[in-house]
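Visitor: Turn this into a model:
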Amino acid sequence: MEVSANTPAVVTGGASGLGEATARALAAKGAKVAIFDMNEEKGEAVAKDIGGVFCKVNVTSDEEVDAGFAKARDAHGQERILVNCAGIGNAIKTASRDKQTGEIKHFPISAFDFVIQVNLIGTFRCIAKSAAGMMSLDPLSDEGDRGAIVNTASVAAEDGQMGQAAYSASKGGVVGMTLPIARDLMREGIRVNTILPGIFNTPLMNAAPPQVKEALAASVPFPKRLGNAEEYANLAMCMIETGYFNGEDVRLDGAIRMAPR
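Guide: Here you go, the predicted model:
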């Protein structure tokens, strides 16, 4: 599906990092982009800069997601593109022993559940609601192309590190549901793909000390650096615009395989 002037698109987590880069890449090709995010100040600024619209959305809320899609569609029309970048992470061992006191603790179930709610169920919530809307559109071609969806997982879906049980489970779920959803939507002409980013230079990573970033970059086989958000956006655009790209999960990681810690 070619991205052209006035193509309606929605990017969750679009106020910063991978989502912002993708929103800007879509806008550069003329798309009308709605940004779903919790960061109102940053989201409004990015939306203004790219000629889009900001929708304050918590992807764990049916009501907020519905309101976000309603606002986006009122401004730009029914979206043909959805890119899911909203997500969170934590680092907690399944069970651990305090080195000083010997006290044994387990992963708080509420913390595990929250990561699943945002990363996995939040992603599916946006997919299901967006796909239902796309189904109302007329096809763009004789092949029946109606829309494209790109999701964000992580290399942690396949080689999660210590403390990443919740994060890996959530991202593994995104990978696992990609093909079934693509099959669910195949007769409607809606394609679904997922990107598994490695270590990227995002605002979250910018907070790390320089020596930590240098060590992480050195662990990447080639090129020996952190990924750039624009590289994620390039792959997302390829998935959107290449009509035969469907049901795939693609690592974007410089060939890294994460160590246990």
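
Visitor: Please count neighbours and contacts with C-alpha atoms only from this point.
Guide: Fine.

Visitor: Do a quick rundown of the strands in the stretch 51-200 of the chain.
Guide: Secondary structure of the stretch 51-200 of the chain by DSSP state E, counting those that start in this stretch: the strands cover 53-56, 81-84, 95-97, 104-106, 147-152, 190-197.

Visitor: now the helices for the stretch 101-250 of the chain?
Guide: Assigned helices in the stretch 101-250 of the chain, in chain order: 109-115, 122-134, 156-159, 165-184, 203-206, 210-218, 229-241 (criterion: DSSP state H, counting those that start in this stretch).

Visitor: Please produce a markdown table containing the ones you listed, extended by mean neighbour count.
Guide: Output for these, formatted as a markdown table (neighbours: other C-alpha atoms under 10 Å):
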| stretch | mean neighbour count |
| --- | --- |
| helix 109-115 | 15 |
| helix 122-134 | 20 |
| helix 156-159 | 19 |
| helix 165-184 | 21 |
| helix 203-206 | 12 |
| helix 210-218 | 14 |
| helix 229-241 | 19 |
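
Visitor: out of the ones you listed, which comes closest to T12?
Guide: Nearest of the helices of the stretch 101-250 of the chain to T12, taken as C-alpha to C-alpha: helix 122-134 at 8.6 Å.

Visitor: Against which helices or strands is the closest one packed?
Guide: Secondary-structure packing of helix 122-134 (3 or more C-alpha pairs under 8 Å, 6 or more residues apart in numbering; DSSP states H and E): helix 62-76, strand 81-84, strand 147-152.

Visitor: re earlier: would you tell me which of the helices of the stretch 101-250 of the chain gets closest to A72?
Guide: So among these, helix 122-134 is nearest, using C-alpha to C-alpha, at 11.1 Å.

Visitor: for comparison, sequence B:
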Amino acid sequence: MTIRRIFPVFLTASAGALALLLSAPTAASAYPIVGAPELTHNPLYTVPALPSVSCKAVKGTTKASTTAYLKKIVGCLNTAWGKRVKEFVPAELAIRNTLPGPCSSGLTVSGSAATSCYRSVQVQLRSDWIRASSELPVLVEVTRAYAQFVQSQTGISEAWWALRYDGEEAEMNEQTHRFYQQSDCLTGVSLKSLGRMARDWGPLLSAETPKEYDRFIPKWYGKPANRLAWFKTGYNTAKPGACNTWKAPSPKVA
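Guide: The predicted model follows:
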């Protein structure tokens, strides 16, 4: 029996046909989750749809305006989730020019990055995000870090990290996909609550992911099509309960 060994960079730190992702419980998974109700039956899944929150954050192209923008976005997310999750503790936001690797991981990132760390959101703010004229790529990255903050606060991160595997790398990879694709889905929930829209969300899911993570992304997140499907499920429903990747059939989280 082995313990998860994948590098936890982002951890601790959105109709129609897509609804089929969660409407086929009779399809068996290759590696069902057993004995981890924090994953499969988390109270998060009973939370009503997030309310629409007015969040008129405007991203400028100076350090001061970008910092103010990031603070506003996290504040809006705290408001949205705080209206739905009992005993919710708002995320703190730490913005630095240099972080000691995402969540003290030791992995150096040259540009800007956002991560969930010890139930807070940390941002390494560099010139790339400051100069960015469009908010959406940056917003997706920050909101995904916030989604992983939600996973941490609700006990999902800890339960995922505690999973054991009987020497099956394929099993470990699948459950890792479940975690990160759930964060994509919760990102969709949050962005719908904030009222943000895009013609094509697909490229935005990885537009601002640090290039240093390129070699990890396929193992962490799985197929881009599944990532986008889960994101759209969350976005279209605005319901955290639509994001229970832990009970989905294996092909839906490949």
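
Visitor: Mind checking the TM-score on these two?
Guide: Here the TM-score for the pair of chains, by TM-score structural alignment, normalised by the length of structure 2, is 0.31; 137 aligned residues with a C-alpha RMSD of 6.4 Å.

Visitor: now for stretch 156-174 of structure 1, what's the gap between its first and last residues?
Guide: Criterion C-alpha to C-alpha, to the nearest Å; first-to-last residue distance in stretch 156-174 of structure 1 is 11 Å.

Visitor: Okay, buried residues for the helix or strand that contains G188 of structure 2 please.
Guide: Element membership for G188 of structure 2 (DSSP states H and E) is helix 169-193. Buried positions in helix 169-193 of structure 2, judged by neighbour count with 16 or more other C-alpha atoms under 10 Å: 171-193.

Visitor: Run through the neighbouring helices and strands of the helix or strand immediately after it in the chain.
Guide: As assigned by DSSP H and E, the chain's next helix or strand after helix 169-193 of structure 2 is helix 217-221. Judged by 3+ C-alpha pairs under 8 Å, 6+ apart, helix 217-221 of structure 2 is in contact with helix 169-193.

Visitor: what helices or strands is the helix it packs on leaning on?
Guide: helix 63-82, helix 136-153, helix 156-161, helix 217-221, helix 224-237.

Visitor: Just the angle for that helix relative to helix 63-82, thanks.
Guide: Orientation check (axes from the mean of the first three to the mean of the last three C-alpha atoms, to 10 degrees): helix 169-193 of structure 2 against helix 63-82 gives 100 degrees.

Visitor: tell me the angle of helix 169-193 of structure 2 relative to helix 136-153?
Guide: Calculated by the same axes, to 10 degrees, helix 169-193 of structure 2 forms an angle of 120 degrees with helix 136-153.

Visitor: Switch the helices of the stretch 101-250 of structure 1 over to CSV; also include distance to K56 of structure 1.
Guide: What follows is the helices of the stretch 101-250 of structure 1, written out as CSV (distance: least, C-alpha to C-alpha, whole Å):
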stretch, distance to K56 of structure 1
helix 109-115, 19
helix 122-134, 14
helix 156-159, 28
helix 165-184, 23
helix 203-206, 19
helix 210-218, 31
helix 229-241, 22
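
Visitor: and A23 of structure 1, which of those helices is closest to it?
Guide: Nearest to A23 of structure 1, of these and by C-alpha to C-alpha, is helix 229-241 at 8.2 Å.

Visitor: can I get the helices and strands packed on helix 169-193 of structure 2 in CSV with distance to Q122 of structure 2?
Guide: Shown next, in CSV, are these (distance: least, C-alpha to C-alpha, whole Å):
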stretch, distance to Q122 of structure 2
helix 63-82, 11
helix 136-153, 8
helix 156-161, 17
helix 217-221, 20
helix 224-237, 22
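
Visitor: In a markdown table: the helices and strands packed on helix 122-134 of structure 1, plus distance to N193 of structure 1 and mean neighbour count.
Guide: Shown next, in a markdown table, are these (distance: least, C-alpha to C-alpha, whole Å; neighbours: other C-alpha atoms under 10 Å):
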| stretch | distance to N193 of structure 1 | mean neighbour count |
| --- | --- | --- |
| helix 62-76 | 21 | 17 |
| strand 81-84 | 10 | 27 |
| strand 147-152 | 5 | 26 |
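
Visitor: Which of the ones you listed sits closest to E231 of structure 1?
Guide: strand 147-152 (13.3 Å).

Visitor: Would you agree V115 of structure 1 is in contact with A166?
Guide: Yes: applying C-alpha atoms under 8 Å, one finds V115 of structure 1 in contact with A166, separated by 6.3 Å.

Visitor: about what we covered before: among the helices of the stretch 101-250 of structure 1, which comes closest to V192 of structure 1?
Guide: Counting by C-alpha to C-alpha, V192 of structure 1 lies closest to helix 165-184 out of those; the figure is 5.1 Å.

Visitor: Show me what the closest one is packed up against.
Guide: Packing partners of helix 165-184 of structure 1 (3+ C-alpha pairs under 8 Å, 6+ apart): helix 109-115, strand 147-152, helix 156-159, strand 190-197.

Visitor: ok, 10 Å please
Guide: The contact analysis (3 or more C-alpha pairs under 10 Å, 6 or more residues apart in numbering; DSSP states H and E) places helix 165-184 of structure 1 against helix 109-115, helix 122-134, strand 147-152, helix 156-159, strand 190-197, strand 249-252.

Visitor: Now tabulate the ones you listed in JSON lines and tack on distance to F54 of structure 1.
Guide: Output for those, formatted as JSON lines (distance: least, C-alpha to C-alpha, whole Å):
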{"stretch": "helix 109-115", "distance to F54 of structure 1": "24"}
{"stretch": "helix 122-134", "distance to F54 of structure 1": "16"}
{"stretch": "strand 147-152", "distance to F54 of structure 1": "19"}
{"stretch": "helix 156-159", "distance to F54 of structure 1": "30"}
{"stretch": "strand 190-197", "distance to F54 of structure 1": "24"}
{"stretch": "strand 249-252", "distance to F54 of structure 1": "28"}
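
Visitor: To M177 of structure 1, which of these lies closest?
Guide: Of all these, helix 122-134 sits nearest to M177 of structure 1, with 8.7 Å by C-alpha to C-alpha.

Visitor: quick check: angle from the closest one to strand 190-197?
Guide: Going by the same axes, to 10 degrees, helix 122-134 of structure 1 is angled at 150 degrees with respect to strand 190-197.
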